[in-house]
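Asker: predicted structure and sequence below. I'll ask about it afterward.
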Amino acid sequence: MRVLSQVIRTGRADLSFDGLRSEFSLPSSFPAEVLAEAEAAVSRSPGDRPDLTALPLVTIDPPGAKDLDQALCVERSGDGFVVHYAIADLGLFVTPGGPLDLEVRRRGQTIYLPDGNVPLHPTALSEGAASLLPGVVRPAVLWTFTCGADGIPSDVEARRALVRSTAQFDYATVQVSFDAGDPHPSVAALAEFGPLRRAHALSRGAIELQLPEQEIEQDGTGWKLVTRPRTAVDSWNAEISLMTGMAAASIMLEARVGILRTLPDPDAAAVASLRRSAAALDVKWPADLSPGAFLAGLDPATPEALALFTDATRLLRGAGYTAFNGSVPEVVTHAGVAAPYTHVTAPLRRLVDRFATEVCLAVTAGEELPSWLAEALPQLPSLMGSSDSLASKVDRAATDQVEAWVLAGRAGQEFDAVVLRAGDDEAEVFVAEPPILAKCAGERLPEGERIRVRLVEADPVERKVRFAGPV
């Protein structure tokens, strides 16, 4: 696996992201009454729930993560599979209508910054009593999927339980174990189950864009930008979460109550535009192949694929949240998933997951939704829409800031780049080293081609980077 990076090493003390916290009015702490409620909730009894701590669950998260939402165990069972997926049970700790509940509704989700996050919940819960940390008993909502040899669930169960994660892994470590032929027993079957689920996704028409993801990491006294290819383990693990979200959506739709993550199907014009781009780049796209299957067959390391993935972002516009109670909404699917889908697997980090989980638990238990839950559902689309927008803006601003820091003082230097999207007098380019996504001045630059560009400006104050090319 190749990791591209550019490191800033400096003794300056001002390479922090406090300016972004101020600019976006991010809270620096929780109100005293919220902290008090969270501390009191730490010792709350989980009540009468089955003890399933014998399940050999493990977690797979980024290195150093403490807010662990999910733990899993994938087992072979005859010709099929049994998947256990434990999700942090925030419903135990948050009292509806209390100070903590009101505060997390205001926040919407955890905002991540390179030098520290702005958590959705106080860390006494998100990194402590509610987190599925290894070696400790935790309350959880356990999803159990009994699947056939084809990887399709024949039975789904969701229930509150006590669980205990046996180990905490990160994606790279688990991938290395698979590559070495020695995966942990709790995830060994992922190598069979994950590809089955991915094949089902492609057959449904699911769309996945394999654009390079910029990540910011600390390096001594400075920061570095890296891009990491998505590993097989990333993809397999994501399929478990998607399967759970699809099962939860099915439960809601059958009961005619809940909240879905929706995305309209791509319009014909967007698909036609992508086909024209493929033809212009001389990339063959059979007429009977769906956009998702076509994109999945591209080599993400090629410049043509990078350009097409960028063009394909037009296929995935209009995502939102749709709450309903009593009747099924007109749009119930998510085009990226190519199925009805909802969020239930990250309640430590995202507000809507706690409410969606409570809907599923009530429905599967044959109970009416409590009034606080029914009243909250119509409010969630707006709350999540606002927090999604804020999180996206903060993430982009942080990346822009580091790009400008990395390139400061290098105006006039030349770099290798790939043209991702062309305009009449400006294009979007990806510079591989350091990994930068930026605007590039130039008349109708050819999409999908490698060019040399010259850095025109890198302004850390304005968080602006501009190139010109080709040179």
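Answerer: Arrived safely, thanks for sending.
Asker: hey, let's count contacts and neighbours off CA atoms from now on
Answerer: Fine.
Asker: measure Asp182 to Glu239 for me?
Answerer: Per Cα to Cα, to the nearest Å, Asp182 is found 21 Å from Glu239.
Asker: same check, this time on Asp67
Answerer: With distances taken as Cα to Cα, Asp67 is found 20 Å from Glu239.
Asker: compare these two (neighbour count), which wins?
Answerer: Higher neighbour count among Asp67 and Glu239: Asp67, with 23 against 20, using other Cα atoms under 10 Å.
Asker: host element of the more buried one?
Answerer: Counting by DSSP states H and E, there is no helix or strand that carries Asp67.
Asker: what of Val453?
Answerer: When elements are assigned from DSSP H and E, Val453 belongs to strand 450-459.
Asker: which residues are contacting that strand?
Answerer: Residues from elsewhere that reach strand 450-459, judged by Cα atoms under 8 Å, 6 or more residues apart in numbering: 303, 403-405, 407-419, 440, 464-471.
Asker: narrow these to just the buried residues.
Answerer: Listed as buried from the contacts of strand 450-459 are 303, 403-405, 407-408, 411, 414-419, 440, 464-470; burial here means 16 or more other Cα atoms under 10 Å.
Asker: among those residues, which lie within strands?
Answerer: The strands, defined by DSSP state E, take in 414-419, 440, 464-468 from these.
Asker: so who does the residue of the chain positioned farthest from its centre touch?
Answerer: Centroid-distance maximum for the chain: Val471 at 37.1 Å, with Cα atoms, centre = their mean. By Cα under 8 Å, 6+ apart, the contact set of Val471 is 414, 451-454.
Asker: next up, a structure to set beside the first:
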Amino acid sequence: MPRRHIHVTGAAEAPLRAALRALRTELAIPEDFPPAVLAEAEAAAKNPRLPSYDATDIPFFTIDPPTSTDLDQAMHLARRADGGYRVHYAIADVAAFVTPGGALDAEAHRRVLTLYFPDGRVPLHPPVLSEGAASLLPGDPRPALLWRIDLDADGQRVATDVRRALVRSRAKLDYEGVQRRIEDGTAEEPLALLRDIGRLREALEAGRGGISLNVPEQEIVETDHTYSLAYRAPLPADAWNAQISLLTGMAAADLMTAAGTGILRTLPTAPDGAVARLRRSARALGVDWPHHVSYADVVRSADPTNPRHAAFLQECTSLLRGAGYTVFTDGHVPSPAVHAAVADEYTHCTAPLRRLVDRYAGELCVAAVAGDEPPEWVRAALPALPDEMATGARRANTVERESVDIVEAALLKERVGEIFDAYVIDVKEREPAVGTVHLEDPAVVARIEGGTAKLPLGEWLRVRLSEADPGTAKVLFAPA
């Protein structure tokens, strides 16, 4: 789970851009694809391995941010005659384009993940595939892994199938448009059911003790030729859409565990110390957290449109550290194999254009449903995947952390010496004059030091911006 989502619009200031370019260089981010990889991708885009099963009669739609073109998932939702629901979920079939052992495959293993910078992304696959031939853009047929998941009237899964199929998306929708159409009653049933199914799945999640973090996105806002940071709260449609992906990841985990070969996404339960620290942050931000209320329940009650709650949700991501991947090949699933936030066995399988492991999980599920042994190229790659994904995740986390710091420093660099209102959300045990403060306006979380008195954890404090340097990605406050 990322520390913070951040989105930059219009902030083309030289220090910010220069600092982001320097970060790419420092981290040796492979922005350009080698000629052999591009040539293989171009050839694959023109001649993919197409499935025989035709499902182009199903009117799929996608839900993504308006500017997204790397579309991994398309869905169609329907009612069943028995009062339940049928979810058709098409996932881009990257294996239809990537030849195991080829240059394109090797480059994907080198990159592991699509990396997101405030001013753009560095893709896992060449854009001719990730934003073209393999993306589930509306119009032309595309090869996909087609999931069919049947639910009962309460949203419980009762049947699962996945196979290769040719699909065709009819519409590219965005979250705000989906939310508006559902709320005003203009959504047709396949879209309107997103709310019904999403709410049922959210209730089931709460019942098993799971939790989804609707973390607000940090945005740069331009006002009167100056820039500031604010939070954009996610919409309910974001969460309903995420429930379809979670449903599929849980179904995939069940298929793999039953077949005896697979790769699970795992997360240990947060230690008591981490929960205690989060309680201090809640108190500092004015978030009501009675002692008898669980972490999951207080997160569900948080309002992401409230700036203090938004900051609390950002801090909640600290409890999701330690996630990894667990491989099993002999029928014995290691314990524990549960993802603590999902509160069930779960795997990543719905974003193969942006995440390497999903291609392998998809292949394992297709083989499991067909009663076949997994392809040898999948078996051969499994042992190394957890380490590869861990390396990619560390790189992605560094990109995100450093990018946020750079953006904050660039936007605050002309305000050094100004005084702000802040809340002390953390204090170092051995250095009680050093800690972390959260500013409500602008939406900044940064280090504070330089005072002599113990910082008042959980209390309001006037702070002075003492340093903001995009070149070093450093923002520092001192007590005022």
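Answerer: Thanks, I have the structure now. From a predicted model like this one, the values you see are computed outputs, not experimental measurements.
Asker: superposed, what's their TM-score?
Answerer: Once superposed, the chains reach a TM-score of 0.91 (TM-score structural alignment, normalised by the length of the first structure), with 466 aligned residues with a Cα RMSD of 2.9 Å.
Asker: before we move on, the earlier item: mind putting the ones in strands among the buried ones among the contacts of strand 450-459 of the first structure into CSV with distance to Arg106 of the first structure?
Answerer: Putting these into CSV (distance: Cα to Cα, whole Å) gives the following:
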residue, distance to Arg106 of the first structure
Glu414, 45
Phe415, 43
Asp416, 44
Ala417, 41
Val418, 40
Val419, 40
Cys440, 38
Lys464, 30
Val465, 33
Arg466, 36
Phe467, 39
Ala468, 42
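Asker: Leu437 of the first structure maps to what in the second structure?
Answerer: Under the alignment by TM-score structural alignment, Leu437 of the first structure pairs with Val445 in the second structure.
Asker: in terms of helices and strands, where is its match?
Answerer: Val445 of the second structure belongs to strand 444-448 when assigned by DSSP H and E.
Asker: tell me roughly how far that strand lies from the first structure on average.
Answerer: Comparing strand 444-448 of the second structure with its match in the first structure after superposition yields a mean distance of 1.6 Å (mean Cα distance after the TM-score superposition for the first structure).
Asker: got the contact list for that strand?
Answerer: 229, 408, 434-439, 475-479.
Asker: stretch 221-231 of the first structure too?
Answerer: Identification of contacts with stretch 221-231 of the first structure by Cα under 8 Å, 6+ apart yields 1-11, 15, 171-172, 175, 210, 212-218, 402-403, 406, 434-435.
Asker: now the end-to-end length of stretch 323-336 of the second structure.
Answerer: Stretch 323-336 of the second structure has an end-to-end distance of 12 Å (Cα to Cα).
Asker: next one: stretch 309-327 of the second structure
Answerer: Span of stretch 309-327 of the second structure from end to end, Cα to Cα: 37 Å.
Asker: and the host helix or strand of Arg275 of the first structure, which residues are buried?
Answerer: Per DSSP H and E: Arg275 of the first structure is located in helix 268-280. Buried residues in helix 268-280 of the first structure, counting neighbours by 16+ other Cα under 10 Å, are found at 270-271, 274-275, 277-278.
Asker: also stretch 146-163 of the second structure?
Answerer: Within stretch 146-163 of the second structure, the residues scored as buried using 16+ other Cα under 10 Å are 146-152, 154-157, 160-163.
Asker: what stretch of the first structure does that stretch fall on?
Answerer: Aligned using TM-score structural alignment, stretch 146-163 of the second structure spans residues 142-159 in the first structure.
Asker: give me the residues contacting the matching stretch.
Answerer: If you take Cα under 8 Å, 6+ apart as the criterion, stretch 142-159 of the first structure is touched by 79-87, 141, 160-161, 193, 196-197, 244, 247, 360-361, 364.
Asker: likewise stretch 198-213 of the second structure?
Answerer: Stretch 198-213 of the second structure has contacts (Cα under 8 Å, 6+ apart) with 154-156, 239-241, 243-244, 247, 296-297, 299-300, 313, 316-317, 340-344.
Asker: residue contacts, Glu388 of the second structure?
Answerer: Counting by Cα under 8 Å, 6+ apart, Glu388 of the second structure makes contact with 109, 112.
Asker: which residue in the first structure lines up with it?
Answerer: With TM-score structural alignment as the criterion, Glu388 of the second structure matches Leu383.
Asker: cool, and Gly260 of the second structure?
Answerer: Looks like Gly260 of the second structure aligns to Arg256 there (TM-score structural alignment).
Asker: have a look at the first structure and report its longest helix.
Answerer: Taking DSSP state H as the criterion, the first structure has its longest helix at helix 380-407.
Asker: report the mean deviation for it after fitting onto the second structure.
Answerer: Once fitted to the second structure, helix 380-407 of the first structure is off its aligned match by 0.8 Å on average (mean Cα distance after the TM-score superposition for the first structure).
Asker: and Glu33 of the first structure, how close does it get to Tyr85 of the first structure?
Answerer: Distance from Glu33 of the first structure to Tyr85 of the first structure, by Cα to Cα: 33 Å.
Asker: neighbour count for these two, which is higher?
Answerer: Higher neighbour count among Glu33 of the first structure and Tyr85: Tyr85, with 24 against 12, using other Cα under 10 Å.
Asker: SS state for that one?
Answerer: strand (DSSP: H, G, I helix; E, B strand; the rest coil).
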